[in-house]
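Undergrad: I'll drop the sequence and a predicted model, then ask my questions.
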Amino acid sequence: MKVTNAELVISAMGPDQYPQEALPEIALAGRSNVGKSSLINRMINRKSLARTSSTPGKTQTLNFYRINSNLFFVDFPGYGFARVSKSLRAQWGKIIESYLQKREQLKLVLQIIDLRHPPTDDDCSMYEWLAYHGLPICVVATKADKVPKTKWSKHMDIIKRDLQIDPAHPLILFSSETGLGKDELWAVIQQAVNE
């Protein structure tokens, strides 16, 4: 997909702040520092629309990015080792859970996993929860450029095994650095949006 226009519309703290436009929404979930912002920037060919940070837990809201006026990327706060209080983490959990279960515009959840490491317990719990609730999932294994090509299939097999990925859910190898997987991911998104 050729992106001609992309903008951050709102950083929402709850449903009353979500955009009212009835555009399809693609949610991005992943642990802190997994590369969600870099993935968004690569997908839309912008260097820094989605702010990347070396500090885990920087995203503390649901960030809605309008793409070409025909869909939204919704970037979730990272789960896992974000340096935030338990009460704030619990609050995020409620907001995200409510969004995932009630948001009619949601067409696809991109679960972002770091290819370099086996999925964490949080990754496995998230995938299990999404699958249990019957949500449309695409698993994206990021940072492929940091793993030798000869080891890609081994690392992908570990992700499939640990998450127990349903064969109906696509698993895409991705690199924000090189653009690997970008066209494939756009194809999955377009299909989800058109269903």
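TA: Sure, I can see it.
Undergrad: When you work out contacts or count neighbours from here on, use the C-alpha atoms and nothing else.
TA: Noted.
Undergrad: next helix or strand past the lengthiest helix in the chain?
TA: When the chain is parsed with DSSP state H, its longest helix is helix 86-102. Counting by DSSP states H and E, the next helix or strand C-terminal to helix 86-102 is strand 106-114.
Undergrad: Just say helix, strand or coil for the residue most central in space within the chain.
TA: Among the residues of the chain, the one closest to the centroid is Leu28, at 2.1 Å (Cα atoms, centre = their mean). When classified by DSSP: H, G, I helix; E, B strand; the rest coil, Leu28 comes out as strand.
Undergrad: List the contacts of it.
TA: Shown in contact with Leu28 (Cα atoms under 8 Å, 6 or more residues apart in numbering): Lys36, Phe73, Val74, Asp75, Phe76, Val109, Leu110, Gln111, Ile112.
Undergrad: wait, which of those is closest to Asn5?
TA: Phe73 (12.8 Å; Cα to Cα).
Undergrad: distance of the residue nearest to the centre of the chain from Leu180?
TA: Note on Leu28: its distance to Leu180, by Cα to Cα, to the nearest Å, is 18 Å.
Undergrad: now do Ile113
TA: With Cα to Cα as the criterion, Ile113 and Leu180 are 15 Å apart.
Undergrad: which one of these two has more residues nearby?
TA: Ile113 (25 against 18; other Cα atoms under 10 Å).
Undergrad: structure B:
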Amino acid sequence: MALNFAKAEFVRAAASQKDFLRDTMPQFAFAGRSNVGKSSVINRLTGRKNLAYVGASPGKTTQINYFRVDGRAYLVDLPGYGYAKVSREEKERWGRLMEAYFQDEAGLITLGVLIVDARHKPTANDQVMHDWFRQTGCPEIVVANKVDKLKKSQVEPALALIRETLELTERDTLVPFSAEKGIGKEELAGLLSAACEN
């Protein structure tokens, strides 16, 4: 049965490992650079304008935020990496928090959703995050956001560059997406619903 993404609610923000949710519901972990539109993707998926906080300045997600969907799964919004204008101590704290989440012995992540900018080659940080998902052994969906900002003729070459940079195989899933226009929303919702069934 498909997940009803309209039934989404904020549950908690985890600032340390003791705050992680450890019930048996699937956790879909959303990761991406600070200004890639991660919160906007979550908001588009749930049809809510401000369920996940969209900051005017990048790097507003400083904790791990849990949103329960349909009472059956969690969308887990991880702190953005890269641009945020914060102190080195704060960045290191985020890093430790993310590492604790990825390496938790309970194996918390059911599925990873890596959001990259369709207009640019994935960054070194994107590649590190992609490797972290691979190391957990969980499936991963790569979402190429902001595809609406490309000309039609640029879309395929842009997707090919993402596939090549992240060394995606035919088995890996790459979803062209636009948080602004809703492109790719149905496909991503379908993939997450299927992962919830497995």
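TA: Looks like it arrived, so ask away. The model shown is predicted, which means the values in this text are computed figures rather than measured ones.
Undergrad: What does the TM-score come to for these two?
TA: Scored against TM-score structural alignment, normalised by the length of the first structure, the superposed chains reach a TM-score of 0.93; 195 aligned residues with a Cα RMSD of 1.5 Å.
Undergrad: With Arg88 of the second structure as the reference, measure out to the alignment partner in the second structure of the residue nearest to the centre of the first structure.
TA: Counting by TM-score structural alignment, Leu28 of the first structure corresponds to Phe30 in the second structure. Distance, Phe30 of the second structure to Arg88 of the second structure, using Cα to Cα: 23 Å.
Undergrad: what are the ranges of the helices in the second structure?
TA: Counting by DSSP H, the segments of the second structure that form helices are 38-46, 88-103, 124-136, 152-165, 185-197.
Undergrad: how distant is the shortest one from the center of its chain?
TA: Relative to the mean C-alpha coordinate of its chain, helix 38-46 of the second structure is positioned 9 Å out (Cα atoms, centre = their mean, to the nearest Å).
Undergrad: try the second one
TA: Relative to the mean C-alpha coordinate of its chain, helix 88-103 of the second structure is positioned 16 Å out (Cα atoms, centre = their mean).
Undergrad: likewise the third one?
TA: The gap between where helix 124-136 of the second structure is centred and where its chain is centred comes out at 12 Å by Cα atoms, centre = their mean.
Undergrad: which outside residues touch it?
TA: 31-33, 81-82, 102-103, 107, 109, 112, 114, 116, 139-140, 165-166.
Undergrad: Quick check: buried residues in that helix?
TA: Asp126, Met129, His130, Trp132, Phe133, Thr136 (16 or more other Cα atoms under 10 Å).
Undergrad: Mind reading off the mean deviation between that helix and the first structure?
TA: Mean deviation of helix 124-136 of the second structure relative to the first structure after superposition (mean Cα distance after the TM-score superposition for the first structure): 1.9 Å.
Undergrad: Tell me what angle that helix forms with helix 152-165.
TA: For helix 124-136 of the second structure against helix 152-165, the angle by axes from the mean of the first three to the mean of the last three Cα atoms, to 10 degrees is 60 degrees.
Undergrad: Quick one: the helices of the second structure as TSV, columns for distance to Asn4 of the second structure too.
TA: Formatted as TSV, those follow (distance: least, Cα to Cα, whole Å):
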stretch	distance to Asn4 of the second structure
helix 38-46	8
helix 88-103	26
helix 124-136	25
helix 152-165	29
helix 185-197	9
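Undergrad: Tell me which of those helices sits most buried.
TA: helix 38-46 (a mean of 23; mean count of other Cα atoms under 10 Å).
Undergrad: Show me what Cys196 of the second structure lines up with in the first structure.
TA: For Cys196 of the second structure, the residue aligned by TM-score structural alignment is Val193.
Undergrad: and if you look at Ser16 of the second structure?
TA: Checking TM-score structural alignment: Ser16 of the second structure goes with Gly14.
Undergrad: Any idea how many residues pack against its match?
TA: Gly14 of the first structure: 15 neighbours (other Cα under 10 Å).
Undergrad: ok, Ala141 of the first structure touching Ser176?
TA: No - with contact defined as Cα atoms under 8 Å, Ala141 of the first structure does not count as touching Ser176 (10.6 Å).
Undergrad: about what we covered before: nearest residue to the match of Ser16 of the second structure in space, please, no chain neighbours.
TA: Ile95 (6.3 Å; Cα to Cα, 6 or more residues apart in numbering).
Undergrad: correct me, but that neighbour touches Asp16?
TA: No - in this structure, Ile95 of the first structure is not within contact of Asp16 by Cα under 8 Å, at 11.3 Å.
Undergrad: just the buried residues of helix 124-136 of the second structure now: which is nearest Ser57 of the second structure?
TA: Asp126 (19.6 Å).
Undergrad: corresponding residue for that closest one in the first structure?
TA: Pairing criterion TM-score structural alignment: the partner of Asp126 of the second structure within the first structure is identified as Asp123.
Undergrad: what's the answer for Gly95 of the second structure, then?
TA: That one, Gly95 of the second structure, aligns with Gly93 by TM-score structural alignment.
Undergrad: if I pick its match, what's in contact with it?
TA: Contacts of Gly93 of the first structure by Cα under 8 Å, 6+ apart: none found.
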